[in-house]
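Q: Pasting a predicted model and its sequence here:
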Amino acid sequence: MRRKKEIEKKIDDIALNLEKSKIGEYVDLINNRKKLLYLNFIQGLARGFGMAVGFTILGALVVYFLQRLIKLNIPLIGSFIAEIVNIVQYYLH
């Protein structure tokens, strides 16, 4: 009798955990191709936009720091970096 109650409690715990993990919603999503394609498309757009913005900010910071290094006028590094910045600015215009 006691063993039966323990098994029932374990089954209830497993059922509760399955509900919490939302496996049913996941299966519904997998079976609905239109919704799955739509969500994947939106996620792809968001990732692409995020990468573009992030790369732009990172590139701007690199160019900014390279310009600051040029102003320090370090003999070998300064002329090399100045040439790189000129190339980047040429392609930006």
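A: Alright, I've got the coordinates. Numbers count the residues shown, from 1 in each chain.
Q: all contacts plus neighbour counts: C-alpha atoms, from now on.
A: Will do.
Q: list the buried ones in stretch 60-80?
A: 63, 66-67, 69-70, 78 (16 or more other C-alpha atoms under 10 Å).
Q: Next: stretch 15-31.
A: Buried residues in stretch 15-31, counting neighbours by 16+ other C-alpha under 10 Å, are absent.
Q: end to end, how far does it reach?
A: Start and end residues of stretch 15-31 are separated by 22 Å (C-alpha to C-alpha, to the nearest Å).
Q: okay, pairing it with this:
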Amino acid sequence: MPLSKEQEKRKVPSKSRGDEKRAEENERFEVLLDKLEEITTNGRLKDMAYHFTNKKEVIKTNLIAGVARGVGLTVGTAIFLALLFFILNALVDTPMVGEYIGNLLNSIESYRDNG
């Protein structure tokens, strides 16, 4: 329900900024956002058109991406396991964990002897 003329006159003005300034900023940001959307869409379309017209480029790109994923997964797993073993090696020296691991090794050794 819109305000009447009398209500519009009694309306308290905004303390921080005028509504006009906010409207101008909103319009400016909308124009900027539209330009950005247009640039990214055109860039994607050019990239898609290039890749789908050149089969060798598609194969090369996918091969490089697959190799990069494989190498990254291998290196990441190696780093993670190295850190895990480093932490476990430090924990073996603590009395409670070292005792638990010692008991575990003794039970494995006795199982080997009996089995």
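A: Here it is on my side, so go on. Keep in mind that what you see is a predicted model, and the values were worked out from it rather than measured.
Q: Show me which of the buried residues of stretch 60-80 of the first structure is closest to Q89 of the first structure.
A: V63 (9.2 Å; C-alpha to C-alpha).
Q: Translate that closest one into the numbering of the second structure.
A: Counting by TM-score structural alignment, V63 of the first structure lines up with F85 in the second structure.
Q: which element is that match on?
A: Per DSSP states H and E, F85 of the second structure falls inside helix 55-92.
Q: residues making contact with whatever helix or strand comes next after that helix?
A: Per DSSP H and E, the first helix or strand lying C-terminal to helix 55-92 of the second structure is helix 95-114. Defining contact as C-alpha atoms under 8 Å, 6 or more residues apart in numbering, one finds that helix 95-114 of the second structure is touched by 91-92.
Q: distance between helix 95-114 of the second structure and the chain's centre?
A: Averaging C-alpha positions (C-alpha atoms, centre = their mean, to the nearest Å) puts helix 95-114 of the second structure 42 Å from its chain's average.
Q: what angle sits between it and helix 55-92?
A: Counting by axes from the mean of the first three to the mean of the last three C-alpha atoms, to 10 degrees, helix 95-114 of the second structure lies at 100 degrees to helix 55-92.
Q: circling back to that earlier point, for the helix holding F85 of the second structure, name the packing helices and strands.
A: The contact analysis (3 or more C-alpha pairs under 8 Å, 6 or more residues apart in numbering; DSSP states H and E) places helix 55-92 of the second structure against helix 19-53, helix 95-114.
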